[in-house]
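# no FASTA, just this:
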């Protein structure tokens, strides 16, 4: 019987991580990182350039094409002190990330505020130079405080600039909190994947940072299929688990976008292996299954007056564990087909949804057969995901990485996990 992940203690998912093993900088060459291959429990030390020769035959690799936005704004108080605003999510006039980034003149975002104790009232300001070389100014005023975050009203001149351009020109890359240094011109390139396309993340999907155009071309030459999803990584990916048991840890919500083309590609590819490039791609793929289950469940529930096409597309934190018995009768093919039918019924070719899915030991994987990922922090939800995929063998892998000189976390080395 699978364990109930709500009863798990995060203290059972820790390991000693010396500070010197955390990579503070990217390697000069993306593909020069090490690659630890775990195939059915057997470990092999490789270089990331060896990846195409280590993948299962006929595999489909799914990448997260989100692009990190320059979400850290360093503003000044009228008295000269600095206030840091870390933009987390839009609130008004749009909650849609795409629309919020195109908003002109003014907007409101939920932010983390650094050095805010001395910011009592009134606006803070930031002067910057727009892309066309003209001087510009951003004003920020705190509207409300909510559970460790603040609602910040932004206004700027020239007002015709979209907020995306304000962030690009005035902001800084939000490096992870364990990289304790200012961002640099190198980070502007290396904290993005080479295939990044859709702006909206405040943290990089770091498993993809190792890929180069040459490796992607080699994958194509060797006949591997590739596909893309979009999950805009939120700051919650760095949120430590403070609760004693996972039942008391709230997962953050992250928006996902998946095209009908990718859904059809997944359907046509089955039952050949699907390899997720990164935990965000994995969570997106597994979310697709549960979105399909939700549509089918709503359509079959005679007591539910809401038509399946109007069902809000989101996956809650514990939904897979609560619906495991009902989902046992729903195949991945059925779930993917339900999503395609939903898109046809709503006249769109892109699925827009959100997920709070927590993958922990006790989870049964539906769409993913393997994972390319970096080495994650102790007592993190990302480590729980790895433990769900590998079982207790995750410890052996991390002990091997520590004893063989692997670099850890966002700018660290990589692994290919094939359970």
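Here it is on my side, so go on. What you are looking at is a predicted structure, and each value in this text was computed from that prediction instead of being measured.
# CA only for contacts and neighbour counts going forward, please
Will do.
# could you report the distance from residue 355 to residue 256?
Going from residue 355 to residue 256 by C-alpha to C-alpha, to the nearest Å gives 7 Å.
# overlap in contacts, those two.
Contact criterion C-alpha atoms under 8 Å, 6 or more residues apart in numbering; residues shared by residue 355 and residue 256: residue 284.
# how about the strands of the stretch 101-250 of the chain, start to end?
Assigned by DSSP state E, counting those that start in this stretch, the stretch 101-250 of the chain shows strands spanning 106-114, 124-129, 135-146, 149-157, 198-201, 225-231.
# I'd assumed residue 73 was in a helix, is it?
No - if the criterion is DSSP: H, G, I helix; E, B strand; the rest coil, then residue 73 is strand and not within a helix.
# excluding sequence neighbours, find me the nearest residue to residue 251.
Among residues not flanking residue 251 along the chain, residue 356 sits closest, at 5.5 Å (C-alpha to C-alpha, 6 or more residues apart in numbering).
# next: residue 45.
Distance criterion C-alpha to C-alpha, 6+ apart; nearest residue to residue 45, sequence neighbours excluded, is residue 36 at 4.9 Å.
# again with residue 164
Closest residue to residue 164 apart from its sequence neighbours, by C-alpha to C-alpha, 6+ apart: residue 101 at 4.7 Å.
# the one you found: neighbouring residues, count only.
Residue 101 has 20 neighbouring residues, counting by other C-alpha atoms under 10 Å.
# what segments of the chain are helices?
Counting by DSSP state H, the chain has these helices, from start to end: 51-54, 97-102, 163-170, 185-190, 213-221, 260-269, 279-300, 319-322, 324-327, 332-346, 381-390, 394-403.
# adding another structure so you can compare the two:
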């Protein structure tokens, strides 16, 4: 299977660089997997397409302000990107470093408000282990001084509204460096209306990692190796999924992150295992879904692993037809764009 088989043309003007004025005012493309039909509505009407007894599984990860800016002692500018926490107190992180010259072990980097970063050693092929020290706890400092890591394709710096709008309304577990964007369309009012209709909701955590931004660099899909992402599924969520299945309800994953966590955590008997770990499941056409019955997702980049997952769920040709239709109809694409319901 070739990566180029998941390509499509997207006019640049359809990339949503800012969020819609209201979360649930975004458009919703409707894909029926059985009839292969395509419809359209607005996200606020999601409840019309769900049934009492269905279960939404949402990712409650919270995006950390992972972009930091500093200077070398010599005055050169440095950008740090937090990738993974390596100590409980936040004092050490795996980071990507960008500057005009190469970095070396022991090198200090001066940050805002008295915080200092010190390069310790290589952590990976592209990353470094970095220690932070300052007069206040690192997490307190980070929440105030860090920048929201918007995807590169937005081609802009973060601003004040991104602190709220690049988080879901249920975001509560810090650790992601990219938002679970399908969840951005939900409001508390919409969740309450769905609950009143009898549509349940459950939460899991999957910290979306840096690999979300990385392109697939191989020609054949099967040769790609997916990035690992930390996840946790509670016993309550596992029980809710089991109960939903037993009574004939549908499990609707909100986002590819939720779908990956669920399909990674299912055992050979089709039951979700509660617990935590690192998920590295790569889902592409040919995969048989064992948990997810429906999927809410945004429109993804060409040749991305996320588009491959959606294609596995509904069929590559059908999904690419829908993407071409979305372009024709002027849907907004990517993280701040419109949504799609596949059911």
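All right, it came through fine. Only a predicted model underlies this, so the values are computations on that prediction, with no experimental measurement involved.
# sorry, back to before: out of the helices of the first structure, the one nearest residue 411 of the first structure is which?
Checking those against residue 411 of the first structure by C-alpha to C-alpha gives helix 185-190 as the closest, at 8.9 Å.
# now what about the closest one, what contacts it?
Contact partners of helix 185-190 of the first structure, identified using C-alpha under 8 Å, 6+ apart, comprise 26, 30, 173, 209.
# save those as a markdown table, and put in distance to residue 239 of the first structure and neighbour count too.
Listed next are those as a markdown table, based on distance: C-alpha to C-alpha, whole Å; neighbours: other C-alpha atoms under 10 Å:
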| residue | distance to residue 239 of the first structure | neighbour count |
| --- | --- | --- |
| 26 | 22 | 18 |
| 30 | 26 | 19 |
| 173 | 18 | 25 |
| 209 | 21 | 25 |
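# can I get these in CSV with distance to residue 219 of the first structure?
As requested, these are exported to CSV (distance: C-alpha to C-alpha, whole Å):
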residue, distance to residue 219 of the first structure
26, 23
30, 16
173, 30
209, 16
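# show me the two of these that sit farthest apart.
Spanning the widest gap among those are 30 and 173, at 18.5 Å by C-alpha to C-alpha.
# rewinding a little: counterpart of the residue nearest to residue 45 of the first structure over in the second structure?
Residue pairing (TM-score structural alignment): residue 36 of the first structure is matched to residue 29 of the second structure.
# count the neighbours of its match for me.
By other C-alpha under 10 Å, 25 other residues sit near residue 29 of the second structure.
# likewise residue 268 of the second structure?
8.
# and it, how far is that from residue 141 of the second structure?
Distance from residue 268 of the second structure to residue 141 of the second structure, by C-alpha to C-alpha: 45 Å.
# equivalent analysis for residue 249 of the second structure, please.
Separation of residue 249 of the second structure from residue 141 of the second structure (C-alpha to C-alpha): 45 Å.
# compare the two (neighbour count), which wins?
residue 249 (20 against 16).
# in contact with that one, which residues?
Residues counted as contacts of residue 249 of the second structure (C-alpha under 8 Å, 6+ apart) are 51-55.
# need the buried ones from the residues you listed selected in PyMOL.
Remark: buried members of the contacts of residue 249 of the second structure, expressed as a PyMOL selection using 16 or more other C-alpha atoms under 10 Å:
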select buried, resi 53+54+55
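# nearest to residue 81 of the second structure among the contacts of residue 249 of the second structure?
Among these, residue 55 lies closest to residue 81 of the second structure (C-alpha to C-alpha), at 35.4 Å.
# mind telling me what that closest one corresponds to in the first structure?
In the first structure, the residue equivalent to residue 55 of the second structure is residue 60, according to TM-score structural alignment.
# hang on, that match packs against residue 222?
No - the criterion here is C-alpha atoms under 8 Å, and residue 60 of the first structure misses it with residue 222 at 11.8 Å.
# tally of neighbours for the closest residue to residue 242 of the second structure other than its chain neighbours?
Distance criterion C-alpha to C-alpha, 6+ apart; nearest residue to residue 242 of the second structure, sequence neighbours excluded, is residue 271 at 6.9 Å. Counted with other C-alpha under 10 Å, the neighbours of residue 271 of the second structure add up to 18.
# what's the answer for residue 126 of the second structure, then?
9.
# for residue 12 of the first structure, same thing?
Residues near residue 12 of the first structure, counting by other C-alpha under 10 Å, number 10.
# excluding covalently adjacent residues, which one is nearest to it?
Nearest to residue 12 of the first structure is residue 379, by C-alpha to C-alpha, 6+ apart, at 7.9 Å.
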